[in-house]
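S.K.: quick check, what structure comes out for this input:
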Amino acid sequence: MMKMKAENIGLDYGQHTALQNISFQLEGNKIYGLLGRNGAGKTSLLSIVASFQEQTTGTLTVLEQAPFENAEIMQQVVFAYNKDYKEESDQVKNLLAGIAKYRPNFDMEYAQHLLARFKIPQDKKMKQLSKGMQAAVDAVIGLASNAPVTIFDEIYAGMDAPTRTIFYEELLKSQERFPRMILMSTHLVSEMEYLFDEVLILHKGTMILHEAYEELISKGVTVTGRVEDVEVFVQPMRQLNTQQLGGTKAVMVYGDLSEQQYKEAARRGLEIGPIALQDLFIYLTEEGND
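M.R.: As a prediction, the model looks like this:
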C-alpha cells in the first residue's frame, strides 16, 4: 500500500517561512484535496513531495524512504502543473513520446484518448497552443503517466468550464482503471469537492485540518427557519455565516449537533441542511479565525 508521512516539515526562503511544522500521514489509493488560499504554501509543500526541492526542517517519507534525490521513489511520483511553454517548439506528440521514456507506467494509448477528448491537435507545437490547451496537455501527462503518486497543482488554471469537466470525468475514470494516490491542490473548492476522499487545509504555511471528506462536511449544518427561533437555537454555537430574507433566517454553524439538538430543531420547526465544503473552507481560512 502506498504510504506517505510528513513530520514537522518546514521550508524557509531566506527570511521568509513558507511552511512550518507540517505533519500528516496519507495511505492508500485515494484522492486527497489540498486546499488553501493563494500563498498558503500548497505549491511549496507539493514541490517537496515531488522532490523539486528539499525541506529546511523535518522529514518526509514515501514508502518509508526519503524521496529527495532518490531515483527509485522519484520515478513513482509525477508532478503536473501549469508549465511555461512559450519557448517549447516540440510538437505535442513528440513531447509526450519524450516523457514516456522516463515514465515506466506511461500509457500512450490512453494519452491519445485524452488528447482526442480535449481536442488537442498532436502535430501542433506546444508554444502554438492556447493556455487552456497547454493546461490540458499537462493534465494528460499527469493522468497517462499512471504514477503511484500523482500530483495536480491547480492544473485547471487556464481551462474553460467544459475542459475542466472533461478533466474531472477522466480523473475519476483513470483512478478506477489505475488506482493510485492523487494529491490535488486548489483554492476553488465548490466544483471539485465531490472528487475528494480526504481533505487537507493549509493556512499561512501551517496545516490546520486533515479529515475524511464525509466526516468534515458532516460537521457543519445550515439552520433555517423563523428569525426568532433560529437566533435562540444557534446562539451557543460557532456561527459561520448568516442570511436573512424577511422573517426567515439561515445560519451556517460548525460543530456536531447532538440528538437532543436535532429534536429541539424539529420542535421549533427549523430545517437542518448540509453545508458545502467551500463554506467551511472560507470560514476556516478567514482572517481572524487563526
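
S.K.: make it CA atoms for all contacts and neighbour counts henceforth
M.R.: Fine.

S.K.: what about the helices in this structure?
M.R.: Assigned by DSSP state H, the helices in the chain fall at 42-49, 71-74, 92-100, 108-117, 131-144, 161-177, 213-217, 227-234, 259-267, 277-284.

S.K.: quick check, residue 142 in contact with residue 76.
M.R.: No - the criterion here is Cα atoms under 8 Å, and residue 142 misses it with residue 76 at 11.8 Å.

S.K.: between the two ends of stretch 267-275, what distance do you get?
M.R.: Terminal residues of stretch 267-275 lie 22 Å apart, using Cα to Cα, to the nearest Å.

S.K.: pick out whichever of residue 142 and residue 76 has more residues nearby.
M.R.: Using other Cα atoms under 10 Å, the more surrounded residue of residue 142 and residue 76 is residue 142, with 25 against 19.

S.K.: ok, now which ones touch the more buried one?
M.R.: 78, 79, 80, 150, 151, 152 (Cα atoms under 8 Å, 6 or more residues apart in numbering).

S.K.: most neighbours among those, which one?
M.R.: residue 151 (26 neighbours).

S.K.: to compare against the first, here's the next sequence to fold:
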Amino acid sequence: MSFSATLRDVTLKYRDTDALADVNLDLEAGKIYGLLGRNGAGKTSLLSLLAAFRKPTGGEVLVGGEPVWENAGIVSRVALIREGGDFDDSDSVKSTIETGQIRPAFDTAYALKLADRFELPLKKKVRELSRGKRSILAAICGLAARAELTMFDEVHLGMDAPTRDAFYKELLAEYMDRPHTVILSTHLIDEVANYLEEVVIVDKGRILRHEEVEVFQNMGATLTGPAAAVDAIAAGLEVLAEQQLGGTKSATVAALEPGTRERAAAAGLEIGPVGLQDLFIHLTEPNRNGA
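M.R.: Have a look, this model is predicted:
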C-alpha cells in the first residue's frame, strides 16, 4: 500500500514570513518524486507539513486522503528522514536500530542487515559517528521504516559517492519490492535523475513546476559534435551550459524548435536530452522572468 499526498491552498508562515504561499500539489501514490529547490525555497517546510511536524497556517494537507495533522493513524505510516536523523545522541547505534524509531512497521532485521552492509559500528554511540556514518544511520532507518510515504530530506549529506550510489540502489530495490510513495529532496540532481518518475520544483515558497522527468528533459536539448557546428546551431538560442574537449563541444540549450533540430541532425550533431540539473538552474535563476 502507498499514500497519495495533497496540498490545497496551503500557506505556512514563520512569524511575518511566508515559507510557503498558496501551494497546490497532488502527488499520486506509488511513485518516486524528486523535490528540488534552491536553499530557502521551502522544500523542508513542505515535507514538514506532510509529516505533520508543523501545522499549516492556512489550507489543507491530506495524506492518504485524510488530514494529516494530529492524525496518529496516518502519521505512524509516514516517515520523514532529515539530514543526520532525529536520534538520541547518547544511545548506541544498535539500540537506535532496535527501538525502530518507535514505528509499527519498522523492520529491525532488515535495518541490521543494512548496517552490516554499510559497515556501521553498532557499539558506538550516535554522537561518536562521523557525519557520513550518521547520514547512513538515518538512511537505514528510513528504508527500514517500511512507511507508505517515505521522505528523505538531504539525507545523503556526508556520504561519499560510492555510499550514495549504494543508497540510491537500495532505495530503488526496496521500492520495487514494496511499492510505496517516496520523496527525495536533494541538491545532487543529476545523481538521482534516473531514479525519479516526477519532479516538483519549489521556488520562493511556491510550486514552480511539477512534471514527469521526461517532460523536463524534452524542454531543451544537448548538442554534441564539432565545435564550429555546435556554435553555428546554438547561435541565437538560450545556452544553459557548455563544455569543450579539444575540437568537440557540447552545448545545452533551453529549447530546440523542429526546424533547428533538423539542421542540427543534418550537421551531424548528436542530440540528447537536457540535463535536469542544468534545466533546474535555468528555471530558478533569480533574474529570470516568471521564475
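
S.K.: TM-score of the superposition?
M.R.: Once superposed, chain against chain, the TM-score is 0.90 (TM-score structural alignment, normalised by the length of structure 1); 288 aligned residues with a Cα RMSD of 2.3 Å.

S.K.: on that earlier part again, and the helices of structure 1: which comes nearest residue 33 of structure 1?
M.R.: Minimum separation from residue 33 of structure 1 across the helices of structure 1 (Cα to Cα) falls at helix 213-217, 9.0 Å.

S.K.: need the residues that contact the closest one.
M.R.: For helix 213-217 of structure 1, the external contacting residues (Cα under 8 Å, 6+ apart) are 196, 197, 198, 199, 274, 275, 276, 277, 280.

S.K.: please state the offset of that helix from the chain centre?
M.R.: Between the centre of helix 213-217 of structure 1 and the centre of its chain there are 14 Å (Cα atoms, centre = their mean, to the nearest Å).

S.K.: which of the residues in it are buried?
M.R.: 213, 216, 217 (16 or more other Cα atoms under 10 Å).

S.K.: surely residue 147 of structure 2 meets residue 77?
M.R.: Yes - the criterion here is Cα under 8 Å, and residue 147 of structure 2 meets it with residue 77 at 4.9 Å.

S.K.: find residues that contact each of the two.
M.R.: Shared contacts of residue 147 of structure 2 and residue 77, counting by Cα under 8 Å, 6+ apart, come down to residue 105.

S.K.: count the residues that sit near residue 249 of structure 2.
M.R.: 19.

S.K.: the residue lying closest to it once chain neighbours are set aside: neighbour count?
M.R.: Distances taken as Cα to Cα, 6 or more residues apart in numbering place residue 227 nearest to residue 249 of structure 2, at 4.7 Å, with adjacent residues excluded. When neighbours are counted by other Cα under 10 Å, residue 227 of structure 2 registers 19.

S.K.: residue 53 of structure 2 versus residue 227 of structure 2, what's the distance?
M.R.: Distance, residue 227 of structure 2 to residue 53 of structure 2, by Cα to Cα: 52 Å.

S.K.: and the residue nearest to residue 249 of structure 2, how close does it get to residue 234 of structure 2?
M.R.: 10 Å.

S.K.: and what of residue 174 of structure 2?
M.R.: Residue 174 of structure 2 is 42 Å from residue 234 of structure 2, by Cα to Cα.

S.K.: who has more neighbours out of these two?
M.R.: residue 234 (18 against 15).

S.K.: mind listing what's buried along stretch 197-208 of structure 1?
M.R.: Buried residues in stretch 197-208 of structure 1 (16+ other Cα under 10 Å): 197, 198, 199, 200, 201, 202, 203, 204, 205, 206, 207.

S.K.: list the contacts for the second one?
M.R.: Neighbouring residues of residue 198 of structure 1 by Cα under 8 Å, 6+ apart: 30, 31, 32, 33, 210, 211, 212, 213.

S.K.: what about 6 Å?
M.R.: Residues near residue 198 of structure 1 by Cα atoms under 6 Å, 6 or more residues apart in numbering: 32, 211, 212, 213.

S.K.: make a PyMOL selection of the buried ones in those.
M.R.: Restricted to buried positions by 16+ other Cα under 10 Å, the PyMOL selection for these reads:
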select buried, resi 32+213
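
S.K.: can you tell me which of the contacts of residue 198 of structure 1 stay in contact in structure 2?
M.R.: When those are mapped onto structure 2 and scored by both residues aligned by TM-score structural alignment, their matches' Cα atoms under 6 Å, the shared contacts come out as 32, 211, 212, 213.

S.K.: using TSV, lay out the residues you listed together with distance to residue 126 of structure 1.
M.R.: Shown next, in TSV, are those (distance: Cα to Cα, whole Å):
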residue	distance to residue 126 of structure 1
32	30
211	39
212	38
213	37
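
S.K.: among those, which lie within strands?
M.R.: Among those, the ones falling in strands (DSSP state E) are 32, 211, 212.

S.K.: distance to residue 22 of structure 1 added to those, as CSV?
M.R.: Listed next are those as CSV, based on distance: Cα to Cα, whole Å:
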residue, distance to residue 22 of structure 1
32, 16
211, 15
212, 18
